[in-house]
Every structure is written in C-alpha cells, then in structure tokens.
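Asker: could you look at this predicted model? Sequence included:
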Amino acid sequence: MDRMTLPDAPWRHRAGLDQLADALGGAHGDARFVGGAVRDTLLGLDVSDIDIATRHAPADVVDRLEAKRIKAIPTGIAHGTITAVSNGTVVEVTTLRRDVTTDGRHATVAFTDDWREDAARRDFTMNALYADPLSGEIFDYFGGIDDLRAGRVRFIGDPYRRIAEDHLRILRFFRFHARFGAAIDEAGLAACTARANDLMALSRERIAAEVLKLLVAKNAVPVVTLMIDRGIFRPVLPEISDASRFAALAGHEAATGVAPDPIRRLASLIAPQAAEAVGARLKLSNNDRKRLIAATAGPGDEGPRALAYRVGQPQAIDRLLLADAPVDAITEWNPPRLPINGGALVERGLAKGPDVAQALRAIETRWIGEGFPDAARTRQIADEIVAQALRSASNA
C-alpha cells in the first residue's frame, strides 16, 4: 500500500469539521475522509464537497451527531448516508458498505466495518482513497495514488463487472478521463465500448447529468471524439455523431475568454432540427430546453448588440459562438432600456391602444438600428414616427 499524507488545504479548516470528525470517532480510526476531497487535494484542486466514511451504523451516526448537537439529516439512511451540518459545514457521512445485489441501476447494500470492502465497491481507484481526519494518513487499497499520478482512470477490479453493477459508470469513465486522464486505460475503454448498449437501461436524467458534466471537462473535445468513434453515444444519443462543431466552439470559447457552458456545447453536437427532441429525451428543464433550441438559431442580421438586446446576453453569446461570430461587443455590455414610453407618445397626439404599441415597436427598431442612441435622439425618432403615424391616420 502506498503510504503518504494528505496535504493541507483550506477545506480541512472549515468550521465544525473537527467537531464532526471527533463525534464520529476520528481519533479511534472510525471515520475517514474519502473520495473527491482526497483525490482533488492530492491534485492541488479546490474542494467543494466533503465526504466522510465511517464504521458506525447509520442509527449510531445519528445518535453520535445529535449528542454533539450536530444536525443530522437522513438524506439516504437506507443506503447508509446522513447529511451532517456542523457549524455551517455540510458533509455527507456514509457507513462502510458492500454491495449485496445490483441490477445496473440500483444496489442493495449491507453495512460493514471493513475499509477494504467499502473501497472495493467504488468505481475507480482514484475515487477509493481515504484519509485520516487527524493525521492525514492516506489509505489506498487498489493503487489509486499511482493511477492518479499517471492520469489513468481505472476501474477497481473487472471493468465488465463494475459496469454491470452500475451502467452509468460507462459515462463516468469518460467524464473522469476528460477531467483527469492522460493515458486511457485500455481495459476500461474496451469494456465501455462493448457494453455501451447498457446505457439504454438508465434513466434519461442520470444520463443527462453525466453528459452535461462531461461536455465542460478540461479535455472534453478529444474524449467526446473518442466516444463518437467508439459508438458510446449511439444507444441513447444517436444525434451526436460528429465533434467538429464542438471542437470549433471550444476553441472559440477559449479564444474569447467565455466560460464553457454545457447546454451551449450540447447544441454544438446536434443538428438544429434535433434540439427539441434531444432536450425532451434528456428531460432538461424548460429553460434549458428553450436555450438548447434557441442556441442554434444563428447570429441574426442586426449585429451582436441588437441580438443581445432582443434575446438577452446569455442566449446571444450562445448563438454568436456557435456561429463563430465575435462576442467581444457584448461580453461586458449591459443592454440599455428604450428611453421613451407609451405615455410620451400619447402626449404627442397618438390615441391609446394599438397605435401606441405599433409606434413604440417602430421607434425601438430605429433606436436599435442606430446603435441605441441617447434620450435626445430617441425623442427625435419618436417625433418622426408619431408625425408619420398621424399623417397616415388623417389620410385614411
């Protein structure tokens, strides 16, 4: 076993974390940090979520936390998970487990006090690293540290068996490779390729969550290209068959300093006419579905700022980037408000109702076309539009 110590990091000093570890018996080896917090700290990355594994049974965890006046929320108590809130710090606490039965989507678990058994049920070696909360000593049962150093995402044990236990691990394999990987693990790749059809058994929400995270990972472009070549998307997202627009978008985002966005990137991977069907199949939120569809609508012909004014800055950035059009004119620009209202047109002689609404639209179009001039120029435009409307009414 590779022995080393977890480096210090800001998350280890969060308020209430020491009290939580103490309540769970950290000083007696009954609780350890596990998973992403350990992995990301070793890589020098920021940590958001903290997970603790413990030998204590779920009911005992609740009792121990409540005895120390730490809030315990039974978020997944049937599977051994308690959400602990200690002085504002939120931690997922899970009793050591082993799988009893699995069906590719769900697992029936039994609790254990064996750290290695718990590690053996996790997906990849880099996610099965534990750290003592006091000394920082790292426990590595399956060579995760070596894999982390090599940038190798490797299944624990037989990849085919691990995929059979949870089919989502196919997508997780590629997502973690896109985030951390250097050299692909050929055994894992072969298993994911052979079992890609297993993805059809998963809920579309789980698929969407993984795919959207994957699309914004550091090395998403080569990994998505690999997934297309290997037919990974074909069973559930056959619309994703070419990564060239995706690669172009990623390059444009990098060049313009715009942060990657999963919905925008998904839009680059599908044909415009497929956006509605894909959004529905993945059960995206209504806002994300609308954005996915709108992203493919093109840059328009009025210019970037006119587009941003009409559809909003986020949607305009999507459309411009996907069209490989410049976005610098709107990234730091706040669309102004039309500096005139219907009351001002009534004062100029227009009757309330449709005539005012029609005139306002005409004024706004001119105002946009002239590059959003100031209030004085807008009043001049209004005078011209109203005068024309009054003449037309008198000649009718």
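Answerer: Okay, I see it. Treat the numbers as computed from the prediction; the structure is a model and nothing was measured. Numbering: from 1, shown residues only.

Asker: from now on I want contacts and neighbour counts done on CA atoms only, so please keep to that.
Answerer: OK.

Asker: check which helix or strand covers Thr94.
Answerer: Per DSSP states H and E: Thr94 is located in strand 89-95.

Asker: got a list of contacts for that strand?
Answerer: Applying C-alpha atoms under 8 Å, 6 or more residues apart in numbering, the contact partners of strand 89-95 are 14-17, 49-58, 80-85, 111-112.

Asker: helix or strand next in line after it, which one?
Answerer: Sequence-wise, the next helix or strand downstream of strand 89-95 (DSSP H and E) is strand 97-102.

Asker: all helices in the stretch 1-150 of the chain, in order from the N-terminus.
Answerer: Applying DSSP state H, counting those that start in this stretch to the stretch 1-150 of the chain gives helices spanning 17-23, 36-42, 58-67, 115-120, 144-150.

Asker: then this one, side by side with the first:
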Amino acid sequence: MKMPLDELRAREGMAALLAALGAEAGEVRPIGGYVRDTLLDLHPSDIDLATTHRPEDAAERIRAAGFKVVPTGMAHGTVTAVLPSGPVEVTTLRRDVETDGRHAVVAFTDDWQADAARRDFTINALSADPRDGQVHDYFGGETDLLAGRVRFIGDALCRIAEDHLRILRFFRFHARFGQGAPSAPDLDACAARANDLMALSRERIAQELIKLLALADPAPTVAIMRARGIFTPILPEIGDQGVARLAALVSREAGAGDPIRRLAALLPMDAAVADKVGARLKLSNAQRKRLIAATGPAAGDARALLYRIGAVSARDRLLLAGDAAGLAEIEGWDAPRLPIGGGALVAMGLLAGPQVAAALAAVERRWIEEGFPDRERAQALADEEVARLLG
C-alpha cells in the first residue's frame, strides 16, 4: 500500500524539512496518526515525523534549513520544527527501557520496527516513505485499518501495563475507527485491568473522556464500557440510565455534539453529583459550571429558562430533555434586560439595600411570568410592588 503524498508535499516548508532530515537516505518518515488518517482520506491537521537522528542532531539540521526549533521534549527525543505551514513534531526513534503504567524511560535507536513496537495499536504504528509513499507496516495495521479493527500490538495486558491510559484510548479509537464489535481479546484485557485507571491523574482521564464524547457517535462504545465495568473505578456515577440518555441525546443533536453536554447526559440529573464529578475530573471552572447547570430541571417556559441560566445551558437542558418545542422557542431569541433598575425603586420611596433587592426580585419574577413585557408594563409592575411595600 502507498500513502498519497499530495497533501504532504503541499505543506509550505515540508520539502525543505524532509530534505534536511535525510529523506533521500531513508532517515525520516511521516508516522502514526498522520499516515493512518491520510490512508483513510481524513485530511489530518497535524503531522508527526520520526527520524533516526538524535534530537540534538535533528534540531541542528532543522535550524540549518532555516526553521525555528522548539525543544518540546528533548529527554524523550522530540523537537518541534516551526514551518510556515505550521508546527511539525520530529521525534527520534525510541525503544522503551522502563515503564510504570504512567511514564516511560526510553533509549534512542535507529530501528524502525523497534520504534513501531512501542506504540499502542497496530493502526497507529504505520510509517511511510516520503519519497514514494510506500507504507511500512510491521504488525498488520493496514489490514486492521481496512477492516475497522482496533488491536493492541502484541500482548494487550503487557501494553496496558506499560501505560494504563491505553484502556481509554482503546475505546476512543474503536468509537472512531471500529466497525462492529471490538476485538474480543483486547476488550477482555481492558476489562480485566480497568482498576489500573485509578493510578492515572484525573486530568488525563478527563482529557481522554472528552475526546471520546466529542466523536460523532460515542454511545455504542460507551454502552460497552459501562457493561464491562470500565467506568466503575473512575466514574461510578454513570449508570444504564445515563447510557440510554446519551444515546437519545446523540440521536437528536444536529451535527457534532458537545462533550460536556454529553457527559452531563451520562450523569444523574442531580447538580450535586455533577459538581462532585466536575471536581474529581478537575474540569475548568467554565466546564464545571456548565455541567452543573445542564443537570438541572428543564421544566417551564423555555425563554424563562434561557433568561435565568443563559443560552448555552438552556440549550443543554432542553436537548437533554428532548424538548423540541422549547428549542424552537429560543432559536434566535435574545434575552431582554429588565427595564426597571434598583435606582428607580429608590426614587419611588424604597430603602436601598434588602428592601430594594427583594422588590426588584419580585418585579423581575412577575415580568418573566408575563413573557417579558415592555417598559410600560414593567413600570406598572414596579408601581404595584412599591405600593404593596409602602402601604
């Protein structure tokens, strides 16, 4: 099999970079996801290169070609070449010396097959000759790619022991590239070692989960993960009801779904639970706030909901509830501002402070209930509230 080279050659600066790294001598190749996605005509945005040159030598060659070099991870053999067409990671061929499930100690090598052997799945171990596109496949990755099969390289249990995150990556790659049921031996290995996920940082788990939930249709894969106990050690809050809610949400979303909304679908509709999960996964403040808002009740007027919690969170709740009428009601609608402020109430005789705050809240509540009427009606509501308080 050969990889098309048109996209690679069209990248400004790529020809010079490949030449500097010894493409004519077979010393550099595109590798991994770039080769995989190009073979599937998925138009990859990023490109990784592997080279036989040590990182210091690679950096020197890149600079000599006129490109800026960023020492991204010299200890692990990676530098980044900054091309006019974008950054390109260049990594020296490696082999693992020591692994502990989270980190690896590597040694540099000039053996392409040894470098491929340390990768996770066969479809990610492909490399290609930049001269003619010839694909180098040491573990049957081409066959697996065409068959829609995600398979660990070698013994699955050993690969998981090297890096526990590979359990979650297995399911993410199956959701993206898999056809039919997952590979049974690999699935069994992931289920057997699910407790290993507890050794990972919450940030790494969250990043992988969000990537999974952002895919076109993660629901079938999430159902398998739930059934095989993958979530039990890291997200025990996810139950069968949540899996069913996710499937329903995916079916009613127009286009790509939002991963935070989909995470909310997986959880019980309980803001306290959502807050706990957001904290455990160390989501950003904005993500955590949105997760909490999404799990509240969606009952009532859709425009009132939007006014109270904002357009994004209102859409989250209505999508989760399957409220098509509510979604249509808020489509293109901008929430107005209450035409009466606290200053106007003070001018009408109320005391600044708690009395004004309570009166303003009462006016706002009635204004929302009446469907956001104009300033004249809002003033009438304020008059009635002030009269009640004064008298």
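Answerer: Yes, it's here. The shown structure was predicted, so the numbers you read here are calculated from the model rather than taken from an experiment.

Asker: got a TM-score for the two of them?
Answerer: The pair, once superposed, lands on a TM-score of 0.90 when counted by TM-score structural alignment, normalised by the length of the second structure; 386 aligned residues with a C-alpha RMSD of 2.3 Å.

Asker: which stretch of the second structure lines up against the strand holding Thr94 of the first structure?
Answerer: Using TM-score structural alignment, the residues of the second structure aligned to strand 89-95 of the first structure are 86-92.

Asker: how far apart are the matching stretch and its match in the first structure?
Answerer: Superposed on the first structure, stretch 86-92 of the second structure shows a mean distance to its aligned partners of 1.0 Å (mean C-alpha distance after the TM-score superposition for the first structure).

Asker: before we move on, the earlier item: for the helices of the stretch 1-150 of the first structure, which one sits closest to Asn334 of the first structure?
Answerer: helix 36-42 (36.7 Å; C-alpha to C-alpha).

Asker: which residues of the second structure does that closest one align to?
Answerer: Under TM-score structural alignment, the match for helix 36-42 of the first structure in the second structure covers residues 33-39.

Asker: residues making contact with that stretch?
Answerer: Contacts of stretch 33-39 of the second structure (C-alpha under 8 Å, 6+ apart): 3-4, 43-44, 46-48, 123-124, 126-128, 145.

Asker: let's see 10 Å
Answerer: Residues from elsewhere that reach stretch 33-39 of the second structure (C-alpha atoms under 10 Å, 6 or more residues apart in numbering): 1-5, 7-8, 29, 40-49, 123-128, 133, 135, 141-142, 145-146.

Asker: could you list which of those residues belong to strands?
Answerer: Among the contacts of stretch 33-39 of the second structure, the ones falling in strands (DSSP state E) are 29, 48-49, 127-128, 135.

Asker: widest-spaced pair of those?
Answerer: Largest separation among those by C-alpha to C-alpha: Asp48 and Val135, giving 14.9 Å.

Asker: so for stretch 170-189 of the first structure, what gets flagged as buried?
Answerer: Buried residues in stretch 170-189 of the first structure, counted by 16 or more other C-alpha atoms under 10 Å: 170-181, 184-185, 188-189.

Asker: still on that earlier bit, mean shift between the match of helix 36-42 of the first structure and the first structure?
Answerer: Mean for stretch 33-39 of the second structure is 1.2 Å (mean C-alpha distance after the TM-score superposition for the first structure).

Asker: thought Arg375 of the second structure was touching Leu338?
Answerer: Yes: counting by C-alpha atoms under 10 Å, Leu338 is a contact partner of Arg375 of the second structure at 8.2 Å.

Asker: excluding sequence neighbours, find me the nearest residue to Val34 of the first structure.
Answerer: Nearest residue to Val34 of the first structure, sequence neighbours excluded (C-alpha to C-alpha, 6 or more residues apart in numbering): Tyr130, at 4.4 Å.

Asker: can you give me the neighbour number for the equivalent of the one you found over in the second structure?
Answerer: In the second structure, the residue matched to Tyr130 of the first structure (TM-score structural alignment) is Ser127. Look at Ser127 of the second structure: counted by other C-alpha atoms under 10 Å, it has 28 neighbours.

Asker: my read: Ser127 of the second structure touches Leu49, true?
Answerer: Yes: between Ser127 of the second structure and Leu49 there is a contact under C-alpha under 10 Å: 8.9 Å.

Asker: shared neighbours, the two?
Answerer: Common neighbours of Ser127 of the second structure and Leu49 (C-alpha under 10 Å, 6+ apart) are 28-32, 34.

Asker: rebuild those residues as CSV, extending it with neighbour count.
Answerer: Listed next are these as CSV, based on neighbours: other C-alpha atoms under 10 Å:
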residue, neighbour count
Val28, 27
Arg29, 27
Pro30, 22
Ile31, 24
Gly32, 22
Tyr34, 23
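
Asker: farthest pair in those?
Answerer: Pairwise distances among those were taken by C-alpha to C-alpha; the largest, 13.9 Å, belongs to Val28 and Tyr34.

Asker: hey, what's in contact with both of those two?
Answerer: 49, 127-128.
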